[in-house]
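[1] Build me a model from this:
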Amino acid sequence: MDSETIEVGSTFPAPPSQYKYFSQDNLDLLEGLPTDIPATKEAFVEWYNKTKGEDIDVDLRTTLVKPRVDWILEDGYYSAYGELWPLKESLPSLKESGVEQLYPDDLPVYLDKKPVLHSLLRTILMTHFDITRELTAAPPPLNADPLSRVRDKIEHIRLTGINMHHIINELRPMQAKETLNYLQQQQQDKRKTKIEEIKAKHEEIRQNIATLQQASAQTIERVTKENSLNAEQTDTTIETTNKSNASNINQLLELINDL
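    Next up is the predicted model:
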């Protein structure tokens, strides 16, 4: 029994030991179970021993049944890992916890508790100052309690700290809401930044393409002009060469005629 208690309360408890009974054979056996068996564990164990020839220490009729959700809803809590957990999470008040409450009950909203937190913090600081001042006083008699003068102040600091902690716990829902809003805003800002980066890159690429198109057009125009100029120069050179050849031929013919 002690080992089971330790197992339930361990950091990483194993599955409940009942899982080994959830075999297909036992489920089939439960479906064909005779109705004349008395509703006691001893009667079922005896019937199981006669039928299967094996020993068993549980009544499968109560072990393999589905959880009664209506019972859980009626009780308002459920059991898990040896602890009872309420269905509706609620923060118990200081009075319900047996702790003295140092601030009024009629605080309407979360933000109105800021001044209360500041007041409690000042109380802790002033009480700590009083304790420090007591340390500078003359020591008490040897037969007196050395903490008699500061015990109440230490208890007051502890009580004030519990009250502050309780107020902070009441602010947890607002903290969760604001944290979620912050995370969503952060994601939205990141997406906006990514979109702006994509737009900037798109504009940069568009400008580069326009520059390449302009440079290509200028290159094509320049090459076309150079080709046209080269063609004209070639035609002029050919014409000049032809004229020179014709003149030489005429001179040669004249020399032949003179002979």
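
[2] CA only for contacts and neighbour counts going forward, please
    Fine.

[3] where do the helices sit along this structure?
    Using DSSP state H, the helices of the chain run over residues 2-8, 24-31, 41-52, 60-63, 69-75, 114-135, 151-170, 172-258.

[4] For Tyr81, which of those is the nearest?
    Closest approach to Tyr81 among the helices of the chain (C-alpha to C-alpha): helix 2-8, 5.5 Å.

[5] buried residues in the closest one?
    Buried residues in helix 2-8, counted by 16 or more other C-alpha atoms under 10 Å: Glu7, Val8.

[6] Run the chain-centre distance for that helix.
    With C-alpha atoms, centre = their mean, to the nearest Å as the basis, helix 2-8 stands 34 Å off its chain's centre.

[7] Also this sequence, please, to line up against the first:
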Amino acid sequence: MDDEDQAAVSRSTWPPPPFFWKDFTPAAIERIDQLRHERAEADNITDPKAIQSIHLEGLPRDLRNLQPPPEPADGRWRVFGANYQLADELPSLDGTEIRRLVPNQEERDQDGKHFDRALTMKRLAKSLLLNFLELTGILSINPAEANDKILDIRDLFYNFHHLINEYRPHQARESLISMMQATLDRTRAETNAIRDAKEKVERVLEGLGSLKVEDETSQPDSSSAMNGQSKTDEKAAWLADSDEMWRGVLEETL
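    The predicted structure is shown next:
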């Protein structure tokens, strides 16, 4: 595949499978696994994960696509027409046409005072409202002089957005903590429900066991013939209650 076809494929919305998918045959996979194990024996590597992550050099042409490429030297790569980089850092406002209205991270907290982002963003929000009112006044009097005020509002928005983006790592950590806590709470609730169902089942089984022992130890007697029917009715009623309990246990479990 030439460069133009490859570029067209990378820019399409739903690109077709890569052209090298035909290289992933069982025979080729077995060959590269054998080469990895031979390299692992030579380097005294026994960890299976470390063996699978071995990067082999000088592979034949039909095996080169069976191992992932090494990390890019400059830390940048391109996927489906979009550029990515390993060090995903927040770009700085320095070196751009945007005026910095808040101190850099290196310049903060140097005077012994804590840099309060919330207070700074409140001040920027009030400045935005004030500049917007000034812009409306300028537009009503002399619209030709509104360009400077529009640039001021732009710089305020960029600085405000930059401070918000500094919260992204904290937001990611808190989101991960919230997801893990929700998973833990759900697992604990399911475990408690299973334990409750287990206790109910054990109580039902104990009741059934006591009825069985009572039937085996009881001897038919002419004096108890009067109470036979009443015991049978009690047993039937108890079994009916047990059936209802079983249904409740099954419903709660499912």
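
[8] circling back: so which of the helices of the first structure is the most surrounded?
    Each of those was scored by mean neighbour count; the highest is helix 151-170, a mean of 16, by mean count of other C-alpha atoms under 10 Å.

[9] Switch the helices of the first structure over to TSV; also include distance to Tyr81 of the first structure.
    Below are these laid out as TSV (distance: least, C-alpha to C-alpha, whole Å):
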stretch	distance to Tyr81 of the first structure
helix 2-8	6
helix 24-31	25
helix 41-52	25
helix 60-63	17
helix 69-75	16
helix 114-135	36
helix 151-170	25
helix 172-258	25
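
[10] between these, which gets nearest to Trp85 of the first structure?
    Nearest of these to Trp85 of the first structure, taken as C-alpha to C-alpha: helix 69-75 at 10.6 Å.

[11] residues making contact with the closest one?
    Under the criterion C-alpha atoms under 8 Å, 6 or more residues apart in numbering, residues Tyr78, Leu87 lie in contact with helix 69-75 of the first structure.

[12] Check stretch 8-28 of the first structure too.
    Glu7, Leu60, Thr63, Leu64, Tyr81, Gly82.

[13] try it again with 10 Å
    If you take C-alpha atoms under 10 Å, 6 or more residues apart in numbering as the criterion, stretch 8-28 of the first structure is touched by 2-4, 6-7, 29-30, 32-33, 56, 58, 60-61, 63-65, 80-83.

[14] closest one to Gln101 of the first structure among the helices of the first structure?
    Of all the helices of the first structure, helix 151-170 sits nearest to Gln101 of the first structure, with 6.6 Å by C-alpha to C-alpha.

[15] Which other helices and strands does that closest one contact?
    Counting contacts by 3 or more C-alpha pairs under 10 Å, 6 or more residues apart in numbering; DSSP states H and E, helix 151-170 of the first structure packs against helix 114-135.

[16] could you list every residue that touches the residue nearest the centre of the first structure?
    Nearest to the mean C-alpha position of the first structure, by C-alpha atoms, centre = their mean, lies Leu183 at 9.4 Å. Taking C-alpha under 10 Å, 6+ apart, we find Leu183 of the first structure in contact with Lys177, Asp189.

[17] Trace it over to the second structure, please.
    Using TM-score structural alignment as the criterion, the counterpart of Leu183 of the first structure in the second structure is Met179.

[18] Would you quantify the distance from that match to Tyr167 of the second structure?
    18 Å (C-alpha to C-alpha, to the nearest Å).

[19] And for Asp5 of the second structure?
    41 Å.

[20] Arg78 of the second structure too?
    Arg78 of the second structure is 27 Å from Tyr167 of the second structure, where distance means C-alpha to C-alpha.

[21] ok, back up a step: of all the helices of the first structure, which one comes closest to Leu102 of the first structure?
    Leu102 of the first structure lies closest to helix 151-170 among the helices of the first structure, at 6.8 Å (C-alpha to C-alpha).

[22] Identify the residues contacting the closest one?
    The contact list for helix 151-170 of the first structure, computed with C-alpha under 10 Å, 6+ apart, reads 90-94, 99-103, 110, 113-114, 116-121, 123-128, 130-131, 145, 147, 150, 171, 175.
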